[in-house]
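*Asks:* following is a predicted model, sequence given first.
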Amino acid sequence: MKKVKLMYIMILIALVMVGCDASPKESTDRISSPNNSQIPISGTWKIAKVIEENSNDEDSRKIEWENKTLEFSEEYVTLGDYYLKEPRYQVKRVNGREYLLYNHKTFLEDFNIPDGEVEVITVIDKDKYFCDIVRISENELILSVSNYNFNLIKISDKVENNSGNQNMQKTEGNNFTVYENDSLIRSGILLGLRSNNSNEYTYRTVWIGFKNKRLDPILETEGIIFPRRSGFWKMEIIKNTEAGKTEDFLFAHNISKENANEAKILQFDYSDWTEKVGNIQKRIDYIGNDYVSIEVLGNGSYEQSDKIWQENILQTLPIDSLASKKNIKITDLSGDESIGAIELGIQKTMENLKIKKSNLINKYKLLNSFGLERKMGHWFFKGRINYMLDDEFYYEDYNINIIPPSKLVMYDDLNISWTHIKNKVPGAIDAFTSPYKDVVLVLTKSEIIIYGIEKGEIESSPLRRIGLKDNEAVIMAEWATGDYVDNWSKTLMGLNDSE
């Protein structure tokens, strides 16, 4: 009997719960890997209620989920007819009400969410994300499956002995897909691109899929579409003006939610505008599954005087708490050693510029003014200082010599040396290699050149060239492999069909 495997991307969209922490305080990602014998959700659970349905797929048949059971144990996880062997569990604590308010506002009406922190349990399958589950109480969970959201009730602390049942098949009426093993090497990259025209920024997303180094049709959509644990999301920048104040607001929403636009929060934080008028513009420099790195450019005047104000800072924000506009601390991502790296970077920059501490402005933001940039095939941390010299405003970037952690950047390997890439394409400014090490994308100022890789060497002729707009830069690079590829293609096709 041929061994079968579930299409992971369907599970990515189909068996997930909302993303990460809801506020900068919680975004320290206090994660632990518990002893599996003490799994917080160990036992047998029943789907008691379907909370909401947002299915737009006319071809899919409704799944009769109510009363299906799920089992979580040290040896396996089952969902109906599906089986996951040797799972790992990670637990983190987040503010429950804020977490659900931003991601699933309707849940607050259906559940008595406790004040304070709740546990989010992440299930991991062979080092790959499988799903997130929010524990409301000892006997109640929240789980999302495809376009359905479920309430799980515990029915037993025990599980059946299904540890040997590794070949569970899909049943009739199920909308998951099962692939048999084949010889296809499938991968694809979702690129987010930002272009600049007269200080106005526009964004687009390009999907490039490969099967045995053969390109699928290249797909493109306006704006930034990015994958998360709960499915595909869209990032928007929305401008709001009020009483002489103009500000850009970041808004992210799950594209499968019909009421996403209702959740837009565009309220001014007047503590940012004390006695000031002017403009605050925001530019996306990097976006990942759970964080976005932006540049904030502000300028204007004070209401009670003719003095001007300026700032040009960097921020890294948790996507699950964009409304608060409070950036995460670098220590939450990279530990206390990052403080020393920032202080050293600032000191060297001041020495190079021949300025003193008295020249620095916005000093209280120095430790939090950091972000990400692309250089020579990798993402790097950078910091920024603002300073005054001869009554003129300036800013300067510096390197923070710490590797961005995996919670911020999921995949950042370059499997061809930068020297080899530059020898092949002298105009190269960036490059990406696939997880299977069979394809490399080389970026110049004007195009993306795609090559196959054979035995560690770039092949002689390119597979494709894709033109870039003027001043266009990569702000996102998300790889899909295996069974994920077809679903990502389907998602991007669906977006194009709806435009």
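*Replies:* Sure, I can see it.

*Asks:* okay, CA-based contacts and neighbour counts for the rest of this
*Replies:* Noted.

*Asks:* residues touching residue 281, list them.
*Replies:* 247, 248, 296, 297, 298 (Cα atoms under 8 Å, 6 or more residues apart in numbering).

*Asks:* and for the residue lying closest to the second one once chain neighbours are set aside, the neighbour number?
*Replies:* The spatial neighbour of residue 248 that comes closest, neighbours along the chain excluded (Cα to Cα, 6 or more residues apart in numbering), is residue 239 at 4.5 Å. Each residue near residue 239 was counted by other Cα atoms under 10 Å, and the total is 14.

*Asks:* so where do the strands sit in the stretch 151-300 of the chain?
*Replies:* 178-180, 186-197, 200-211, 214-215, 219-222, 224-228, 231-242, 245-254, 276-287, 291-302 (DSSP state E, counting those that start in this stretch).

*Asks:* below is structure B, check it against A:
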Amino acid sequence: MKKIIILILMVFLSACSFINPEGSNIETPETVKPPIYGKWVVTKYIYSDNLSNDNFMCKEIIGMDVLFANKESFIAGEYIQGPIYKTKKINLENYLYNKYNLNHEILSVENKDAYAISIKQSDLGAYEIIKVTEDKAFIFRNGFIFQISKSDDEIKDNELSLAIASKKDENIDASIETLGSKAESGLLLGLKIPDTSKLPTYNYKTIYIKFSDAGVENLYESSNILLPRLDGFSEVEIQRLFKGNETTDNLIIKKRLDSIDESQTKEKPIQIEDRNVLKNIIYISDDIINIENYDTNMGIKKLRIYEIDKLESKKALEVKDFIDPDKTQGENLLDIENRLEDSRNIGIFRQNGFWKLMGRNYNEEKNTYNDFDLNLVLPTSINKYNSLPIPMNEIKKFHSRIKDAFISPDNKFLITLENDMLKIYNIEKGDIIENPLFEREIGDNADIIMSQWAMGRYSRLWQKEISRKN
């Protein structure tokens, strides 16, 4: 009798549900229906991490069929043979923030419990489906998000197979897989390398990587920060001043002029300094700069974010300035302000391949500070192209020494920081190719303080500007 009970239990467990409450991945056995099944249709375009993508192309995807079966599937223009389904239960808010750096409100769903389903063919990259109800889900692929709705609840297995067979033979020009491809792009990186001096000192440089469809076209390096702004490029530097026993850093931002063009007017530089305060650039974009101010008298390091055009007023932004009042993120403001002793003591740091807004609290007794994630999605101006279609944990599995990474908007190239090297790898069908196609030494313990992508003709304009000599 005991053996019979054990045998029954084994049979029962082998046919158990695909859901794992702890969130570990479970592959679907062939005898069980996949975790998402049947006939669905694309009903809405939700989001693209590339703001330059043509929305007209996205509209072509609306209304396309999405068919899920056990041994094959058809996802808005792409046929997948022998799909491998893996599923985990997730908290929607935490999952979207940690994996995609997105606010869950972008999906406009109330329920925070959902299922993340990856669908992968053995030699292709994975789609991810976030299933929020039995008849509503979202497709995540190549930086795009589309909503899908179940269109047939009663479809039979043989009917589903016939529907997929008819679709895979159609001549379809548009698909989610082919959206947003750009042949030319350029990545502008601002780097900070610590010096070995007694006082905190940093060397700054700019690297511009020009990509074409064939690969890395060229790489340019400048010994200071070159910052693209609406009216052209600016140069950013920190000048250290010594006067008696005082050591002060002067932050200077000045428009970059072309020495050949005599018609250009020399503008007054934007600058800021505080006596006996050293400055460390944490983050910079075309409109804001994040500085760590180190008061050498007090031994205190405070973070401040300034608008560049208002830098000389020394008026720092507060955490509320990074919260969209139209979003319910604002409901978290009181909780954040309770945790943050100084609402201006905030910084924008790289964390797991994304720019994150951090808070800093200072312990006066121990003369130490603590930085912590404020769990807020930063504005679009900072988040543009801030995407990792391959999650950072997968990138680190590829090489454990990778500490930071970027993926090109067309998902063809992986750019990494590894020890003292910058390396670039090809990505083919969602997989990173082992041997780097380009590598360059950048200095020990380099950190990224700026990252901006230029697309299409802008990539060539930036190339021309950065390659010229003053």
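*Replies:* The structure has been received and is ready for your questions. Remember, it's a predicted structure, so these values are computed and weren't measured experimentally.

*Asks:* ok, back up a step: now the strands of the stretch 151-300 of structure 1 as TSV including distance to residue 314 of structure 1?
*Replies:* TSV is the format used below for the strands of the stretch 151-300 of structure 1 (distance: least, Cα to Cα, whole Å):
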stretch	distance to residue 314 of structure 1
strand 178-180	44
strand 186-197	17
strand 200-211	16
strand 214-215	37
strand 219-222	25
strand 224-228	20
strand 231-242	16
strand 245-254	14
strand 276-287	9
strand 291-302	5
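
*Asks:* what's the most buried one of those strands?
*Replies:* strand 224-228 (a mean of 23; mean count of other Cα atoms under 10 Å).

*Asks:* now do it: everything it contacts.
*Replies:* Strand 224-228 of structure 1 is contacted from outside by 19, 190, 192-193, 203-205, 232-236, 288-290, 478, using Cα under 8 Å, 6+ apart.

*Asks:* with structure 2 superposed, average distance for that strand?
*Replies:* When structure 2 is superposed, strand 224-228 of structure 1 averages 1.0 Å from its matched positions, counting by mean Cα distance after the TM-score superposition for structure 1.

*Asks:* rewinding a little: quick check: the residue nearest to residue 248 of structure 1 touching residue 247?
*Replies:* Yes. The criterion here is Cα atoms under 8 Å, and residue 239 of structure 1 meets it with residue 247 at 5.7 Å.

*Asks:* so the counterpart of residue 480 of structure 1 in structure 2 is in which element?
*Replies:* Alignment note (TM-score structural alignment): residue 480 of structure 1 maps to residue 454 of structure 2. Taking DSSP states H and E as the criterion, residue 454 of structure 2 maps to strand 447-455.

*Asks:* after that strand, which helix or strand is next?
*Replies:* Scanning onward from strand 447-455 of structure 2 (DSSP H and E), the first element met is helix 457-467.

*Asks:* mean shift between that following helix and structure 1?
*Replies:* Mean for helix 457-467 of structure 2 is 1.1 Å (mean Cα distance after the TM-score superposition for structure 1).

*Asks:* pull the distance from whichever strand or helix holds residue 5 of structure 2 to the chain's centre.
*Replies:* Here residue 5 of structure 2, judged by DSSP H and E, is contained in helix 2-14. Centroid separation between helix 2-14 of structure 2 and its chain, computed with Cα atoms, centre = their mean, to the nearest Å, is 47 Å.

*Asks:* so whatever helix or strand comes next after that helix corresponds to what in structure 1?
*Replies:* Proceeding N to C from helix 2-14 of structure 2, the next assigned helix or strand is strand 26-27, under DSSP H and E. Matched against structure 1 by TM-score structural alignment, strand 26-27 of structure 2 finds no partner residues.

*Asks:* in structure 1, what residues pair with the next helix or strand after strand 26-27 of structure 2?
*Replies:* Downstream of strand 26-27 of structure 2, the first helix or strand assigned by DSSP H and E is strand 38-48. On structure 1, no counterpart of strand 38-48 of structure 2 exists by TM-score structural alignment.

*Asks:* next: stretch 130-150 of structure 2.
*Replies:* The aligned range for stretch 130-150 of structure 2 is empty, by TM-score structural alignment.

*Asks:* which parts of that stretch are buried?
*Replies:* 130-132, 136-150 (16 or more other Cα atoms under 10 Å).

*Asks:* what's the closest non-adjacent residue to residue 253 of structure 2?
*Replies:* residue 236 (4.6 Å).

*Asks:* what do we get in structure 1 for that neighbour?
*Replies:* Residue 236 of structure 2 maps onto residue 235 in structure 1, by TM-score structural alignment.

*Asks:* go on, residue 118 of structure 2?
*Replies:* Counting by TM-score structural alignment, residue 118 of structure 2 lines up with no residue in structure 1.
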